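Peer 1: With the input below, show me the fold.
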Amino acid sequence: MLLQCVGYTDTRKQCQLSNAILLEKLCDVKQVVDAMATLKQNLSAISERLDDACKIIHQQQLFLIPGIIVVAGR
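Peer 2: The predicted structure is shown next:
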């Protein structure tokens, strides 16, 4: 009977230790996910700015006098 109690206590301690390690790893994963979400937001903002810049450049090309200024790629 005493051996069973000792075994149970050891198993419980191991489970508590495992749970603590898993919780720590879960927190690490959450930090990575949060960082990725922030990165995604930043990339979306950069993409929008690049789209705006492309639109502005395209609009400016429409006002160029043909033959005087050669637009790259045309």
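
Peer 1: For the rest of this, base every contact and every neighbour count on C-alpha atoms.
Peer 2: Noted.

Peer 1: all helices for this protein, in order.
Peer 2: 2-62 (DSSP state H).

Peer 1: Look up how far S47 lies from Q59.
Peer 2: Between Q59 and S47 the distance is 18 Å, computed by Cα to Cα, to the nearest Å.

Peer 1: what does stretch 11-23 contact?
Peer 2: The contact list for stretch 11-23, computed with Cα atoms under 8 Å, 6 or more residues apart in numbering, is empty.

Peer 1: now do stretch 34-44
Peer 2: Nothing outside stretch 34-44 qualifies as a contact, by Cα under 8 Å, 6+ apart.

Peer 1: State the distance from Y8 to L22.
Peer 2: 21 Å.

Peer 1: likewise R49?
Peer 2: 40 Å.

Peer 1: Second input sequence below; structure requested for side-by-side comparison:
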Amino acid sequence: MKQFWLFNRTWETSLKKRYIMAYKIDPSACVNCGTCEPDCPVGAISENDGHREIDSSKCVSCGTCASVCPATAISEE
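Peer 2: Next comes the predicted model:
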């Protein structure tokens, strides 16, 4: 059973990388309010050079960040 889980998890990760697009933040639209960062369930958002950035390797494309962004600076890649 453990081997099946490992295989399934590897397949799931591979599938995510191929077909699910991460969200991105438009730096020119981001007002750096920080509303999105605590709402990200996987901690993929951080601050960099006066705006927030999403780590696409961590993003699970749930869309929570886009739904809470007051500046509508977040969209799918």
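
Peer 1: Overlay the chains and give the TM-score.
Peer 2: Laid over one another, the chains give 0.29 as their TM-score (TM-score structural alignment, normalised by the length of structure 1), with 27 aligned residues with a Cα RMSD of 3.0 Å.

Peer 1: Where do the strands of structure 2 begin and end?
Peer 2: 23-25, 45-48, 51-54, 74-76 (DSSP state E).

Peer 1: TSV for those strands, including mean neighbour count and distance to P38 of structure 2?
Peer 2: Output for those, formatted as TSV (neighbours: other Cα atoms under 10 Å; distance: least, Cα to Cα, whole Å):
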stretch	mean neighbour count	distance to P38 of structure 2
strand 23-25	22	15
strand 45-48	15	8
strand 51-54	21	12
strand 74-76	17	15
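
Peer 1: for these, which one sits closest to F4 of structure 2?
Peer 2: strand 23-25 (30.1 Å; Cα to Cα).

Peer 1: Check the burial of F7 of structure 2 by counting its neighbours.
Peer 2: Applying other Cα atoms under 10 Å, we find 12 residues neighbouring F7 of structure 2.

Peer 1: Would you mind listing the buried residues in stretch 54-62 of structure 1?
Peer 2: For stretch 54-62 of structure 1, the neighbour count (16 or more other Cα atoms under 10 Å) marks no residue as buried.

Peer 1: Stretch 2-17 of structure 2 now?
Peer 2: K16.

Peer 1: Which residues does it contact?
Peer 2: By Cα under 8 Å, 6+ apart, stretch 2-17 of structure 2 touches no other residue.

Peer 1: what about the helices in structure 2?
Peer 2: According to DSSP H, the helices that structure 2 contains are 2-19, 36-39, 64-68.
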